[in-house]
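Trainee: Need a 3D model of the following:
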Amino acid sequence: MTNREQEILTLLKTNPMISQNALADALHITRSSVAVHITNLMKKGYILGKGYILKSERYVCVIGGSNVDIQGSPRDTLIPRDSNIGDVKISLGGVGRNIAENLQRLGVETSLISVVGDDAYGQKILEESRLIGLNMMDTLVLHGAMSSVYLCILDDRKDMALAVSSMDIYDSMTVNFIKSKRHVIENAALCILDTNVPADVLEYVLSTFRSTPFFLDPVSTGKSKKVADLIGRFHTIKPNRLEAEILSGVAIQNDGDLQRAADVFHEKGVAQVFISLGRDGVFCSTPDGHEHIKAPDVAIVNATGAGDAFMAALALGYLRDMDAFQSARLGSAAAAIALAHENTINPTMSADNLFNKAKELGLC
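Mentor: Next up, the predicted model:
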């Protein structure tokens, strides 16, 4: 960092809303010179995004989906091909956004790169993020576009019975757009990707930022195919059983099959594998060992956000230098917190509550 850049940073810390003209007057230089220094500070990662948001600590970058969730649940046994009496609620969702919100609630500075429309849903996503301190300043806002919608039907056990997603808006996340976010990605302590992101963008990010650790949430069996040839570029992956079968080519029937699938991933370069098994817990594997961690016995109010909470806890564990097995237990505690609330994201999620829950459940 140059002396002039340090002077500008000092002024920005005192007044983050200061204009470039005011900076120029204070330093007795031209406004155009200030603009050049600001650009350089952004490239070096000292300023994150628009509005002079300064880098104050390690942060996580999440690139993925932000959408509105419409969720229906029956009051009795779900009857297919019939109109079921039940309840419908609308909330904010998207795998990337959910992970990012959980991280922010866990006290981790988080920057979310996504795409939303300028409709009421998109404005709601941006406003709610602002209220919890989640940085979405680098999210693409498309004028005249409708934000993505995820429609989910739960069964009488509160597990997903089926879902429909309308997410064409993510095709607008182009490689050129992501190139403009280079400073956000390469300065992150880690970057979490979900496969709502277009395939060419995923390939560009994974090929370009080789020094950034990447975590993967495959999202679904169909979308996971986007990363089948790129899986070795991830540090950590969290597929479910079906996604793991597709990505590894191994049919999974038992723990031996789980290990064979994990070995395929390790041979390609993946350091940590977490295969989520729903009510059967999670299979955790590294090149040095593996463990099947059973799911804690907790009452399920809503199962839709458990995986997103699990991934956020994995990221927290990585930032705190926990090993994979410690992180998996922390993830199980986060999933338990998520399962206990009707919202996709439990508003009581915090680092203190997470570690207390892990102790309560005997996970640490």
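Trainee: hey, let's count contacts and neighbours off CA atoms from now on
Mentor: Noted.
Trainee: and the longest helix seen in the chain, what other elements does it pack with?
Mentor: The longest helix of the chain (DSSP state H) is helix 324-339. The helices and strands touching helix 324-339, judged by 3 or more Cα pairs under 8 Å, 6 or more residues apart in numbering; DSSP states H and E, are strand 282-286, strand 289-293, helix 306-319, helix 351-360.
Trainee: tell me the angle the last one makes with helix 306-319.
Mentor: Direction vectors for helix 351-360 and helix 306-319, defined by axes from the mean of the first three to the mean of the last three Cα atoms, to 10 degrees, enclose an angle of 100 degrees.
Trainee: Could you also give me the structure for this next sequence, so I can compare it with the first?
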Amino acid sequence: MESRAQRRLDSITHHLVLPIQSNRGLQKVVLSSNNGGNKHEEAEPVVIGGMVLDIHATPSLPANPRTTTPGKVSYVLGGVARNVAECMSKLGAKPFMISALGLDMAGNLLLEHWESAGLPTEGIWKHQNIETAVVCSILDASGELATAVASVESIDKFLRPEWIERFRCNIRSATVVMVDANLNPSALKSSCQLAAESKIPVWFEPVSVEKSRRINSVVKYISFASPNEDELVAMANTLSGGNVFCPIERESSPSKCSKGKLFDMLKPAVWVLLENGIKIVIVTLGPDGVFLCSKGGPSLMRVGCEGIKPYNSNGILFKTMTASCPPKPFLSLQDSETSSFLFAVHFPALPASVVRLTGAGDCLVGGTISSLCAGLDIVQSVAVGIAASKAAVESETNVPSAINLAVIADDAKSVYSAAEVVFHQSML
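Mentor: Reported below is the predicted structural model:
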């Protein structure tokens, strides 16, 4: 209780005085206790980005233009960063959220849920002049997005560097910082710089094709990126300074594309991201699974995760997954000392009874980050992320109301055992 009370007091202080510079490289937050001694609290992951109310409309009949269609309309708590953070919390992490909400219906719904989950709200700016971000999505019968209208200007307008910098102590002592590309370029750069100054790994979640291009000004700070195929191509084109790469068109093919052939099509774009300094690229492929990519080889992939310091409070996840997922044989493959070597592992997707797909990618990221923070390696962590994404698509909400760790462990074991190397050679 002292820890939580002190954290709230520190948050109030952030609003009254300029933040004090913290020691670089600090991995523990030192809090003063009432008896004059010092009390250590484990560092937490920090998530910076949007909290959004999603309005989902699913027609029960084929929709006709210029008229109403019977169906179901529901309010769903959303926002990429919010979804990621909530998924992390369901897996035992305690993320610190930095965002902005209005004092309106949408903001109240989002804040009430956050408080009921016992998650810290100090980093969430709440003000009457903020219009909470809302996205209205029209889904088809399969749960796929047909079209959407997004009113998210408040994230650009109010989630500014000045607000984010008030929590520099949280950022500089974090296990990892995840940013979503809803942040405006100045806020995105400020977040990444604060983390980089203390060598805190940064995870970039692209959000959309258009917003994924914001990678250009912050790529030198990014350790992890999690694009889908289209976002990958957009990011590679932005970093290359032109339209060098074309979107992958697979649906027109009468036969399913093999994972090897698919990676051959994507690897030039993946290589651009790695050449620009990103350590780990996780390409999400929908029903075709995930590609996990890095330079060099297995141990160099682990080097890309070295900055993430695990915390002991998530020991249950660590123990459960290490028992289910022993080290993979390919992790002993020889590394290459040349800078032109590309290493990629494919993970299959899990069969699922799909309800809606909107939270799948966010839960994959949340599951992966939680696992890394718990001390699992990147291969185990991605397997957990895929298991969490399966739970998401089988739920009515973006993040399942409850996550059964035993089920996650069983699903992750299936994914982990089927993971295999698809590329391990020089790009020259």
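Trainee: mind listing the strands for the stretch 1-150 of structure 1?
Mentor: Assigned by DSSP state E, counting those that start in this stretch, the strands in the stretch 1-150 of structure 1 fall at 47-48, 53-54, 59-63, 67-74, 86-93, 109-113, 115-117, 140-142, 148-154.
Trainee: now those as CSV including distance to Ser166 of structure 1?
Mentor: As requested, these are arranged in CSV below (distance: least, Cα to Cα, whole Å):
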stretch, distance to Ser166 of structure 1
strand 47-48, 30
strand 53-54, 32
strand 59-63, 18
strand 67-74, 9
strand 86-93, 13
strand 109-113, 19
strand 115-117, 12
strand 140-142, 16
strand 148-154, 5
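Trainee: Let's have the ones you listed in a markdown table, adding mean neighbour count.
Mentor: Below are the strands of the stretch 1-150 of structure 1 laid out as a markdown table (neighbours: other Cα atoms under 10 Å):
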| stretch | mean neighbour count |
| --- | --- |
| strand 47-48 | 22 |
| strand 53-54 | 18 |
| strand 59-63 | 25 |
| strand 67-74 | 21 |
| strand 86-93 | 15 |
| strand 109-113 | 25 |
| strand 115-117 | 24 |
| strand 140-142 | 18 |
| strand 148-154 | 19 |
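Trainee: of the ones you listed, which approaches Phe274 of structure 1 most closely?
Mentor: Of all the strands of the stretch 1-150 of structure 1, it is strand 59-63 that lies closest to Phe274 of structure 1, at 18.5 Å by Cα to Cα.
Trainee: corresponding residue for Glu109 of structure 1 in structure 2?
Mentor: Glu109 of structure 1 maps onto Lys94 in structure 2, with residues paired by TM-score structural alignment.
Trainee: Spatially nearest residue to that match (excluding sequence neighbours)?
Mentor: Once flanking residues are discounted, Lys94 of structure 2 sits nearest to Glu44: 6.1 Å by Cα to Cα, 6 or more residues apart in numbering.
Trainee: Same check on Leu140 of structure 1?
Mentor: Excluding the flanking residues, the one nearest Leu140 of structure 1 by Cα to Cα, 6+ apart is Val115, at 4.7 Å.
Trainee: tell me the contacts of that neighbour?
Mentor: When contacts are counted by Cα atoms under 8 Å, 6 or more residues apart in numbering, Val115 of structure 1 touches 65-66, 139-142, 147, 169-170, 172-173.
Trainee: let's see 7 Å
Mentor: By Cα atoms under 7 Å, 6 or more residues apart in numbering, the residues touching Val115 of structure 1 are 66, 139-141, 169-170, 173.
Trainee: Can you give me the distance of it to Lys55 of structure 1?
Mentor: Distance of Val115 of structure 1 to Lys55 of structure 1, given as Cα to Cα, to the nearest Å: 23 Å.
Trainee: that older thread, compare the helices and strands packed on helix 324-339 of structure 1 and report which one is nearest to Ala161 of structure 1.
Mentor: Here helix 306-319 is closest among these (Cα to Cα), at 15.6 Å.
Trainee: What residues in structure 2 pair up with that closest one?
Mentor: Counting by TM-score structural alignment, helix 306-319 of structure 1 corresponds to 360-373 in structure 2.
Trainee: I would like the residues contacting the matching stretch, please.
Mentor: 80, 83-85, 87-88, 91, 93, 175, 308-311, 378, 381-382, 384-386, 388-390, 392-393, 399.
Trainee: Now do the same contact list for the aligned partner of Val272 of structure 2 in structure 1.
Mentor: Taking TM-score structural alignment, the alignment pairs Val272 of structure 2 with Val264 from structure 1. Neighbouring residues of Val264 of structure 1 by Cα under 7 Å, 6+ apart: Ser248.
Trainee: average distance between the longest helix of structure 1 and structure 2?
Mentor: For helix 324-339 of structure 1, the mean deviation from structure 2 after alignment is 1.4 Å (mean Cα distance after the TM-score superposition for structure 1).
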